[in-house]
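A.B. asks: Model the structure of this input:
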Amino acid sequence: MFVRTENFRSFIRLYPIITIIIAIHILFFIGVNLSTDLLRLTAGFNIYILAGEYWRLVTPIFVHEAFPHFLFNSFSLFLFGPALERILGKYKFIIGYIGAGVIANIATLFLQGPGYSHIGASGSIFGLFGLYVYIIYARKELIDQQNSQLVMTILVLSLVMTFVTPRINILGHLFGLVGGAALGPILLMSRKSRY
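C.D. replies: Now for the predicted structure:
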């Protein structure tokens, strides 16, 4: 389920949404490192969101400035996204991924205060884990025991890292997780068979 054996071409064909999101990550990573104006335009500056720049609830999901941040989030999407893209289908995966990120960014907006700013896909990545948590506890037929244990182990480690790593949007991570779990029943309402 989480072992990637596809070559580059077959990965693109099987998981087009994840491929597009990672490509957007790459383009924004290059762009914001070449132009601080692009970073200023796309970052989640709460004060600007409150002033009506609502695109900033979405754009931070795709923006990374530091290479380790970009690499970690893109690699997490590469590992844990394909099974969900296959389970949910392309359109529901987009809704789940962006929806969880937006929920995380809305929570950040209201709970971090107007002076706070943030970037990164972490809220959406934690949203994927939230979807997995919903599947593990409410839709066990969609995932086997071994993969359930793997997901929960990585989630626990990720939550520990959330609280011990400096400059992390803790609320973004937590509300991304909650957002993904909350979207699970809606997105998986009609899904019947196992991955």
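A.B. asks: use CA for all of it now, contacts and neighbours both
C.D. replies: OK.
A.B. asks: For the most centrally placed residue in the chain, which non-adjacent residue is closest in space?
C.D. replies: Centroid check for the chain by CA atoms, centre = their mean gives S124 as the closest residue, at 2.0 Å. Spatially, and ignoring its direct neighbours in sequence, S124 is nearest to G101 (4.2 Å; CA to CA, 6 or more residues apart in numbering).
A.B. asks: Return the set of buried residues in the helix or strand that contains that neighbour.
C.D. replies: Per DSSP states H and E: G101 is located in helix 90-112. Neighbour-count burial for helix 90-112, counted by 16 or more other CA atoms under 10 Å, picks out 92-94, 96-109, 112.
A.B. asks: for comparison, sequence B:
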Amino acid sequence: MPISFAKPPAAMAANLAAVLPRLAASANLEARAPAITRGAARMALGDAMRMATTLAEVRDADAIATPVYMLGLDDLAAGRIIPGAKLKLWAQIVPTEAGAVSAEARASDSRFAQMSNGISVGRFRNALTRMAAAPPADDGEVAQLRIPALHITCLWLKGGKAGDRFEVVDAPAGVLPIGQIYSAAELAAALKTHAASRMANREADG
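C.D. replies: From the prediction side, this is the model:
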């Protein structure tokens, strides 16, 4: 099975296109974050955007859409990486000359949630572009896994024949190396101590 892309909710593109032109027209935002205003302007195309459906289309597509799963500390500490991951958002990522931008909608109702041009957005798209140039042996469906409490984002290849794979695209220094690829069991083992420490701090803070 080749690497594939999940189909986003039907209402997502239209909902983003209805909201984002206001951001694209903001002079203040343009001065502070030009990538966001340029990305917002492109997403105003809505259903007319060319979405990547295969790795080969990533480089030239208008956007990439991926589901975003969140993992809490309790599940992480218990080693429940895949069972504990909850679908919370859908991300629509577009490249701009000022960097990649992600517009995100709630998975529950496809309404606009947030927009970001953080470093993890560019790294996520770059990882897919790299895969397109040299397709890996791995397969699976493209998704994101975020562990907010540890500030970690991974590119998740879901349901591959050899098991789920997680490539780290954003993590604090000293926690996980950027670009490292883990199985679910390996990721749980690598983060067990960090999760336990953060949970202990949380309990101490009351």
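A.B. asks: Tell me how the two chains score on TM-score.
C.D. replies: TM-score for the superposed chains, counting by TM-score structural alignment, normalised by the length of the first structure: 0.30, backed by 111 aligned residues with a CA RMSD of 6.1 Å.
A.B. asks: Show the contacting residues for the residue nearest to the centre of the first structure.
C.D. replies: I61, Y97, I98, G99, A100, G101, V102, A104, G176, G180 (CA atoms under 8 Å, 6 or more residues apart in numbering).
A.B. asks: how about JSON lines for those residues, with distance to V32 of the first structure added?
C.D. replies: Putting those into JSON lines (distance: CA to CA, whole Å) gives the following:
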{"residue": "I61", "distance to V32 of the first structure": "13"}
{"residue": "Y97", "distance to V32 of the first structure": "22"}
{"residue": "I98", "distance to V32 of the first structure": "20"}
{"residue": "G99", "distance to V32 of the first structure": "23"}
{"residue": "A100", "distance to V32 of the first structure": "23"}
{"residue": "G101", "distance to V32 of the first structure": "20"}
{"residue": "V102", "distance to V32 of the first structure": "21"}
{"residue": "A104", "distance to V32 of the first structure": "22"}
{"residue": "G176", "distance to V32 of the first structure": "24"}
{"residue": "G180", "distance to V32 of the first structure": "27"}
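A.B. asks: I'd say A77 of the second structure and K192 touch.
C.D. replies: Yes. The criterion here is CA atoms under 8 Å, and A77 of the second structure meets it with K192 at 5.5 Å.
A.B. asks: quick one, which of those two is more surrounded?
C.D. replies: Counted by other CA atoms under 10 Å, A77 of the second structure and K192 do not tie: A77 has more neighbours, with 20 against 16.
A.B. asks: Report the contact partners of the more buried one.
C.D. replies: Neighbouring residues of A77 of the second structure by CA under 8 Å, 6+ apart: A188, L191, K192, A195, A196.
A.B. asks: quick one: which of these sit in strands?
C.D. replies: Counting by DSSP state E, no part of those is found in strands.
A.B. asks: Can I get those in TSV including distance to L16 of the second structure?
C.D. replies: What follows is the contacts of A77 of the second structure, written out as TSV (distance: CA to CA, whole Å):
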residue	distance to L16 of the second structure
A188	34
L191	35
K192	37
A195	34
A196	38
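A.B. asks: For the residues you listed, which single residue is the most surrounded?
C.D. replies: Busiest of the contacts of A77 of the second structure [other CA under 10 Å] is A195, holding 22 neighbours.
A.B. asks: quick one: contacts for F175 of the first structure?
C.D. replies: So F175 of the first structure contacts A100, I103, A104, A107, G123 (CA under 8 Å, 6+ apart).
A.B. asks: and A204 of the second structure, what helix or strand is that in?
C.D. replies: Element membership for A204 of the second structure (DSSP H and E) is helix 184-205.
A.B. asks: List the buried residues of that helix.
C.D. replies: A184, L187, A188, L191, K192, H194, A195, A196, M199.
A.B. asks: same deal with stretch 73-82 of the first structure?
C.D. replies: Using 16+ other CA under 10 Å as the test for burial, stretch 73-82 of the first structure gives N73, S74, S76, L77, F78, F80, G81, P82.
A.B. asks: of these, closest to F28 of the first structure?
C.D. replies: Distance to F28 of the first structure, by CA to CA, is smallest for S74 among those, at 12.1 Å.
A.B. asks: Please name the nearest non-neighbouring residue to the closest one.
C.D. replies: Nearest residue to S74 of the first structure in three dimensions, chain neighbours excluded: I22, at 6.0 Å (CA to CA, 6+ apart).
A.B. asks: Thank you, goodbye.
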